[in-house]
Every structure is written in C-alpha cells, then in structure tokens.
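Asker: sequence and predicted model, in that order:
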Amino acid sequence: MDVEPDLFTAAAEERQEKDPSSSPLAVRMRPRTLDEVVGQRHLLKPGSPLRRLVGQGGGPAGASSVILWGPPGIGKTTLAYVVSKATDKRFVELSAITAGVKEVRAVIDGARRASGGYGKETVLFLDEIHRFSKAQQDSLLPAVENRWVTLIAATTENPYFSVISPLLSRSLLLTLEPLTDEDLSGLMDRAVAEERGLGGAVELAADARAHLLRIAGGDARRALTALEAAAGGALAKGEREITLQTVEEAVDRAAVTYDRDGDQHYDVASALIKSIRGSDVDAALHYLARMIEAGEDPRFIARRLMISASEDIGLADPQALPLAVAAAQAVAMIGFPEAALTLSHATIALALAPKSNAATNAIFAAREDVRNGLAGPVPSHLRDGHYKGAAKLGHAQGYVYPHDVPGAIAAQQYAPDALHGRRYYEPTRYGAEARYADVVEKVRERLKGDG
C-alpha cells in the first residue's frame, strides 16, 4: 500500500469536478474545509487545537496525532479527510475491524517512502481503534513518535478504557458531540441550494424536512441520502417541492406523529414503561417502534428500561437489571440501526418478567422516614473503632462479627433506637422474590435472637 490511494482519490475528485452528479449527494456535500464541517462548534473555535493542527490560528500544532471520540454517524471520517486536505497530505483509511498489524505496517512503510521519495506526508485514518488489541495498538507507536504518519483514530468507546496509555498520551483527544436537528437542517439547506448539491432544483416543505430529520436520527449521511432520494422522486414527477408524501414514497417509511421535544415524547415514553409494567409485550413493542421510527435517542430509551428493571421488576427477577444495563452498554457502543435489536431484546424480556415494586416501596418508605427526622444516632457497637480512643468512648465495643457465629447472622441491633424493629422491605411472592420472602422472615427472627 503505497501511493495508490492518492491516485484513486485524485481520479475520483477529478471525475466529481467534471460530473458532480456522478457521486452521491453525501459525497458531493463532504466538507472541503473546517469551516464547512457541520456541528462540533466546540472544536472549531479560532485558535482551537484542531485549527492549529491544520495550521490555522497561530501557535504550534502540538500533537500530530488525534483520537476522535463520539457516537456513530457524526463525521469522524469527514474530519480526518478535511485535515488531510487542509494540510495537503495523503489520506489512507483503515478499519480496525478488517485490518491488522500487517496492513498497518504496509501503510507506515508506504508513508515513509512517500515522504522520502517526493515529500508527501500521510494521514492514516484508523476507524474503530478500540477493536485493536494492545499489541496491535503498540504497532502504531513508532509511526506516531517519529511522525511518519499523522494518525487520526476514531472510537465510539471511552478511549481512557479502550486505547493504550502510551498512544493516548501522544495524541490530541477530541470529543465529538451528536449532531442536532439544527445542524442537519442547515446541512440540508446547503445541499438543496449549493451547485455541487441539488443546485436549487427543488424546495423542501416543512413537514418533509421534519420527517427527514426523524429518519436521519442524527446521522448526516443518512439525512442526505434520504434527501437525494426524495429530490429524485419529486423531479421524476415534474414537481419542484419535496412534500412529505414524496419523502415517504422515496424512503418507503410512513411519517410517525411524534415530537421528540413535546408532549408526545413524554406520552409515548410513559406508555412504553406502563406497557412493560403491565406485562403487555406487544403494546410495549409498539411504543418502542414509535420511538425508534421517530428518531428518539436510543440511549434515552435504554435509560428508561434500566429504571423500569429496578422500579417494576426488582427482585422478582434479579437478572432484569443486569440485562437492562448490558442492553444500555450495547446501545451506546453500536448505535442505530442495530441498536433497535438490542432494545427489542430488553423490552421483551422486561415485559415478560415477573413484577415486583417491593424494592421501590422499601426505599421510598426509608427515605420518607429520614426526611421526617426519624433517624437517631448509630448504635455504639456499630461505630468505627479503628482509631485511638475509640474503646474509651465505647465505640465498636460489644460488636459481634457475624462470620464468627453459626449461620453468619448475629443477634444484635443494627438500626438506630428510633427505628429498631421498623420494616421497609415487604417482598412479594412473585417470581424469584418468593425466595427472598422466605429468607427475610428467617433472618429477622435470627436478628432478634429468636431463631
């Protein structure tokens, strides 16, 4: 892998200049400078590290390698491409899913030859670097340290956990933020008006724009792909305006009545949770589908499912919360569209799980007592006894270490005097909680010394 990527890129750019319509709209609207990048305003301020990296804003560029951290579909590849264009460097792209050390070394060798042969430096864009093992990431260090390449690595996972420290310390870490509807709306306006886009051949109706934003789900490429399909549909019918019906026909998806920032947002979310609570799996899936089709943030849905697992299922199925947490982690890692499968998995499991709000009622009751001032001092035998003078105060004196008695339950008082004997947890007989119901009564008797 040597200078070939440059030749192919140059040829593609030449074809695009001669015949812009030969490339997809998303490609034609790819930013050529940092000023054309959509969103990420916090990274594009004058004098920012990213500006200095491309020689803008004065001052030293600092680190010659960059790690881009953020959710899928927000322009990490685009930023890498813009940096290469702005610095007049070769652009080589690898994915950690399919590439290994062999491919990385081939790029590095090609970069060294290109630099020594005709003075052309290289930007290596490595997508999903978190999928590289420690050894694979180690193979990048010599190239980064010697600046044989400008490494721009992208990850959807926290780099402090997924990228080795030596590489992280030698790189500029940039956190990218999700694209807003305002960002995508402005991008579509440019795509409609600019010559390299649709050249003003069509206009976009307000309801059609809203539906395109829902379809996009924060993904610029998806928004432009749907817009291009809708524009083609309108022009084929001899129409200048892109209507909601045209968008629906073009993307084969019906518009969903759902305002992510209004009452519908909260109403549908509420209906999802209440359907899970009521064990109606089909209704729950309907509301989940409405949220997904409306472009709801999958992380918001996952958070609601985690809450439901504790609030409405609790110890009736102790595996419900770990399942919901695992689903939330998976959703954060993969994003839409695949995250829809994970959310469906979790929603079905929670809807069909046995239900108990005993844990919810228990903490509510305990907190209510605390708010009402029902507390009292910690019993002396439970206080910290690991400091000089504790024994003179009677702290930790008389404490019975549970592991020293049969059954590991010592008959002694744990609650403050004002709350001694007060019960908060009242388990149900549903699902796995039936076991806890049997256990808690036996434990309470043993604590009183009656067992």
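Answerer: Here it is on my side, so go on. Numbering: from 1, shown residues only.
Asker: please count neighbours and contacts with C-alpha atoms only from this point.
Answerer: Noted.
Asker: need the contact list for I215.
Answerer: 222-223, 226, 293-295 (CA atoms under 8 Å, 6 or more residues apart in numbering).
Asker: in helices, which of these fall?
Answerer: Those of these mapping onto helices are 222-223, 226, 293, per DSSP state H.
Asker: mind putting the residues you listed into a markdown table with distance to G389 and neighbour count?
Answerer: Listed next are these as a markdown table, based on distance: CA to CA, whole Å; neighbours: other CA atoms under 10 Å:
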| residue | distance to G389 | neighbour count |
| --- | --- | --- |
| R222 | 68 | 17 |
| A223 | 69 | 23 |
| A226 | 74 | 21 |
| E293 | 65 | 21 |
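Asker: second structure follows, compare the two:
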Amino acid sequence: MEPDLFTAAAEERQEREPSASPLAVRMRPRSLDEVVGQQHLLRPGSPLRRLVGEGAGGPAGASSVLLWGPPGIGKTTLAYVVSRATDKRFVELSAITAGVKEVRAVIDSARRSSGAYGKDTVLFLDEIHRFSKAQQDSLLPAVENRWVTLIAATTENPYFSVISPLLSRSLLLTLEPLTDDDLRGLLRRALADERGLAGAVELPADAEAHLLRIAGGDARRALTALEAGAGSALAKGESVITLGTLEETVDRAAVKYDRDGDQHYDVASALIKSIRGSDVDAALHYLARMIEAGEDPRFIARRLMISASEDIGLADPTALQTAVAAAQAVAMIGFPEARITLSQATIALALAPKSNAAYKAVDAALADVRAGLAGPVPAHLRDGHYKGAGKLGHGEGYQYPHDLPGGIAAQRYAPEELHGRRYYEPTRYGAEARYAEVAERVRARLRGEEPPRARPESG
C-alpha cells in the first residue's frame, strides 16, 4: 500500500503548502470541466465522460484507455482526472525507466488493494510505445481481468506501436494539439487562480505572446516558463512580467513573427528559396525562425516535400524520399525532437543538386491540355479487353514492349496533334545527367532511329 500512502501525503502537502509544488502541478485539473482543449473528447455523453461515470449508460465498458497525441497536451492530466473522478488509486510508471518487474509489482499491489480495501487502481503508463511486444504482453492479464484500469499514453501511432490484443481491448482517444487560445486561457487562469499565482503578477500582451511562442503547444512548458518569469519578476520587486524579464529567464529572444500574417509566408518563402539557392546556412536560419515562432512542424515538412520535387527532382531522386520520411517522422514524434529531423531534411535538400525539369515538364503538358491540344488516343493504345473492342479496332497493332529487344517498341504513343512534342527537358546536374542520356536514346528508338552512343562514364 506504499503508493497510496505516498500519493495521499503528496496531495495533503499540496493542499497545505500549494507553493511547494511546481505551477504545472498546482494547476493540474481536478475535473474534466477544468481540462484545457480536447473539446472533441469532452462533449456530454462522450466515452471519456462515461468512463468517469458521467451521463447515461454509466462508466464506459473499456478496461484500458490509450491516449495518443504529441507531448504536453494533457495525457497525464486526463489519467489523473479519471482516477480522481472515479475515486481510484493513481499509480504512474514510465516505459522509459520501468520494466516487467515494476509493472507486475503494481499489478500485485492493485489486486491486494482491491481485495483488502475495495480500492481499485488506475495505472498510468507513459510512453507505452517504448515497451517491447513481450513487455506489452505482460499487461494483458491485468487488463483482461480488470485488476487495473490501464491508461497508456503514446506519442506514436498506436496501430504501429501497440500490440493488437491490447489495442483491441482499449478505448483509443486521439488528443489534438493545444491551440494558442487554449494556452492563453490556461496562462490567464494560472495568473489569477488561488492555486496558481493568485494575482501576484501581471503578464502584458507582448510577454504573453512570447510565452505562447516558446510553449509550442505544450501546456507544461507554458506554465513552467510562466512560473520562472514570475519568480524572476518578484525577486526584482516587480509585479509585471516584462518581455525582457521573460527573455532573461528562459534564455530566448522574442521572435518577431506573426504566424497568421505576412511573416508566416515571408519566412516560409525564404526557407524554400534558400534551399533552392543551395545556401544551407540561410535555410537553417529560416528553419530555426519557423520553429521558434511555433510553426506546425507538419507545415514545414510539407514545404520540404514540395521543394524536393519542385527544385531537386531527378537531379537527386532520393531527396523526395528524404522529405517524405521526414514528414512521417515529424507526424509521429512532434517537437522538440522533430527539429532534428527537419534539420536533417533541410540540410540534405539544400546541398542536393538542383533541377526544376519535373516542375517545368508537367506545367508545359498542362498548358497544352488547357489550350485544347489533346486529340484522340491512338487506336492501338485503347482498351481492347471489352466485348466489341475488336470491331472498333481498339488495341489492334499494339506492340508489347516486353517482347522486344531493349524493351522499347517503335510505335506512336502521343495523340497525332502532339506527335513530337517534348515536355521533359532534363538538366545535366547530379543524377539527372543519366536521365538525360536515357531520354535521348529512348526517344530515338521510339522514332525508329539508331540511338546515340552512351557517353563514357568519367572515372
């Protein structure tokens, strides 16, 4: 029963000496109504409301809950609120430091507590994706027999990181990133609430805006920075947390950047143009400005994917693979670690050979189509599989390239009106130099001509 005694002692001390706990702990919601954000999970009758016994139908039937979302948006808070609302013991473990031994100890303690005292247990397991399959398997008996109410948190897609038996027995709740409005309300509540700073300091608009930027959607980070700023101001005998005080305290300069204004587009444009110009250092500067301003990392990743095709293309075919992999990684891990992934992709793209041939090729083809240059599909290329196609001559005379030497058939593919039209004009940069030679030889074969000799590779 030690966890119960320690938890109770900590809660009693928090109530007796509020200032003994960090501001983020003191402002932890005590009910679902105090939770910031996540309104899609908090509507009347939602599974989360029913889990704590609110609304028709009583508690939800799930014996396990999976909370999926980026860091700092309230996963631990929701687990705590559920345990408080259901009057259950709250035991917290982290998959980073705990193993099967610690999990089994909690489960054994939960069974004793339930049998001897009638007190059920909420086990909050943070970062469950860090557990191996065998470690996750060890949770199944407790979940199936309802020895504990398991609430597990993950920043990674649970369909990839959580075993199917556990996933199928769980209520999956997807948490959304906190908005600036969510965090603004939280900061103002912390400034005024008796559990928080109780009106001891004021936070001007420019300092509040800076706090929102450095928080990056993370409630814990916002409250920690607010507490540090308040402590610094009060130590100097000031009742206002100025922007200068905040900058001194959190060691970050205020970034003049309005995510909804011109700067949003100007800095994003500068990032892409620096990559296009191969200035890796300038590109990293603009990336850093976007990160500091609180840009959604997924927005940055999308811009990098566009750049990989628009400005690099076949000069380095791996650039798009790098950008797509970065976007997938960013979606799974979020900030702050995502900054490293975005940096890696930005460096790779900036230093890659450049080509806009793919971009120019599709736009040239689109311009012809929009100008009415289309023409009927040649008869030998039309679908010849349906009944009656033969009577129309569809598919007749088509040469199957795989049956021919070199895999190229000297036949017409484009409509008559577009015969000889060239859209793809490869550069001689990077890997595209090879594509240029291949395109030249293939086009000759399609015309029925002898292809030019391949250029000898430089040694």
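Answerer: Great, that's in hand. Everything numeric in this text was worked out from a predicted model, so none of it was measured.
Asker: now what about the TM-score between them?
Answerer: Overlay of the two chains. TM-score (TM-score structural alignment, normalised by the length of structure 1): 0.95; 449 aligned residues with a CA RMSD of 1.7 Å.
Asker: now do the strands in structure 2.
Answerer: Secondary structure of structure 2 by DSSP state E: the strands cover 64-68, 89-94, 121-126, 149-154, 170-174.
Asker: okay, and the third one goes to which residues in structure 1?
Answerer: Okay, so that is strand 121-126 of structure 2. Alignment of strand 121-126 of structure 2 against structure 1: residues 122-127, by TM-score structural alignment.
Asker: just to revisit the earlier point, now the contacts of I215 of structure 1 as a markdown table including distance to V256 of structure 1?
Answerer: Below are these laid out as a markdown table (distance: CA to CA, whole Å):
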| residue | distance to V256 of structure 1 |
| --- | --- |
| R222 | 17 |
| A223 | 16 |
| A226 | 16 |
| E293 | 7 |
| A294 | 6 |
| G295 | 10 |
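Asker: give me the neighbour count for the closest residue to A270 of structure 2 other than its chain neighbours.
Answerer: Nearest residue to A270 of structure 2 in three dimensions, chain neighbours excluded: Y286, at 6.8 Å (CA to CA, 6 or more residues apart in numbering). When neighbours are counted by other CA atoms under 10 Å, Y286 of structure 2 registers 19.
Asker: and R26 of structure 2, what does it touch?
Answerer: 14, 18, 195-196.
Asker: kindly report the same for D312 of structure 1.
Answerer: 277, 355-357, 360.
Asker: re the thing from before, distance to A379 of structure 2 and mean neighbour count for the strands of structure 2 - can I get that in TSV?
Answerer: What follows is these, written out as TSV (distance: least, CA to CA, whole Å; neighbours: other CA atoms under 10 Å):
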stretch	distance to A379 of structure 2	mean neighbour count
strand 64-68	54	23
strand 89-94	66	19
strand 121-126	62	24
strand 149-154	56	26
strand 170-174	52	19
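Asker: with distance to G384 of structure 2 added, can I get these in JSON lines?
Answerer: Listed next are the strands of structure 2 as JSON lines, based on distance: least, CA to CA, whole Å:
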{"stretch": "strand 64-68", "distance to G384 of structure 2": "50"}
{"stretch": "strand 89-94", "distance to G384 of structure 2": "62"}
{"stretch": "strand 121-126", "distance to G384 of structure 2": "58"}
{"stretch": "strand 149-154", "distance to G384 of structure 2": "52"}
{"stretch": "strand 170-174", "distance to G384 of structure 2": "48"}
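Asker: list of residues touching the match of strand 121-126 of structure 2?
Answerer: 77, 80, 84, 89-96, 107, 111, 114-115, 148-155.
Asker: for it, the distance to its chain's centre please.
Answerer: Centre-to-centre, stretch 122-127 of structure 1 and its host chain are 23 Å apart (CA atoms, centre = their mean, to the nearest Å).
Asker: can you check stretch 85-101 of structure 2 too?
Answerer: 26 Å.
Asker: ditto for stretch 252-270 of structure 2
Answerer: With CA atoms, centre = their mean, you get 21 Å for stretch 252-270 of structure 2.
Asker: Provide the aligned range in structure 1 for it.
Answerer: Against structure 1, stretch 252-270 of structure 2 falls on residues 253-271 (TM-score structural alignment).
Asker: how about the matching stretch: buried residues?
Answerer: 255-256, 258-260, 268-269, 271 (16 or more other CA atoms under 10 Å).
Asker: and that stretch, end to end?
Answerer: Separation of the first and last residues of stretch 253-271 of structure 1 by CA to CA, to the nearest Å is 23 Å.
Asker: from the rest of the structure, what touches it?
Answerer: Residues outside stretch 253-271 of structure 1 that contact it (CA under 8 Å, 6+ apart) are 211, 244, 248, 284, 287, 290-291, 293-294, 296, 301, 304.
Asker: would you mind giving those residues as a markdown table with distance to P49 of structure 1 added?
Answerer: Shown next, in a markdown table, are the contacts of stretch 253-271 of structure 1 (distance: CA to CA, whole Å):
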| residue | distance to P49 of structure 1 |
| --- | --- |
| H211 | 36 |
| L244 | 42 |
| E248 | 42 |
| A284 | 46 |
| Y287 | 43 |
| R290 | 41 |
| M291 | 38 |
| E293 | 37 |
| A294 | 36 |
| E296 | 32 |
| I301 | 35 |
| R304 | 37 |
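Asker: please indicate which of these are buried?
Answerer: For the contacts of stretch 253-271 of structure 1, buried by 16+ other CA under 10 Å: 211, 244, 248, 284, 287, 290-291, 293-294, 296, 301, 304.
Asker: pull the most distant pair out of these.
Answerer: L244 and R304 (30.8 Å; CA to CA).
Asker: G115 of structure 2: how many residues sit nearby?
Answerer: For G115 of structure 2, the count of nearby residues is 12 (other CA under 10 Å).
Asker: same check, this time on the one 5 residues further on
Answerer: Under the neighbour criterion other CA under 10 Å, D120 of structure 2 is assigned a count of 22.
Asker: I'd assumed D108 was in contact with it.
Answerer: No - using CA atoms under 8 Å, D120 of structure 2 is not in contact with D108, being 11.9 Å away.
Asker: distance of the aligned residue in structure 1 for G397 of structure 2 relative to R383 of structure 1?
Answerer: Correspondence of G397 of structure 2 to structure 1, assessed by TM-score structural alignment: G398. Per CA to CA, G398 of structure 1 is found 11 Å from R383 of structure 1.
Asker: so for these two, which sits in the more crowded spot?
Answerer: R383 (15 against 11).
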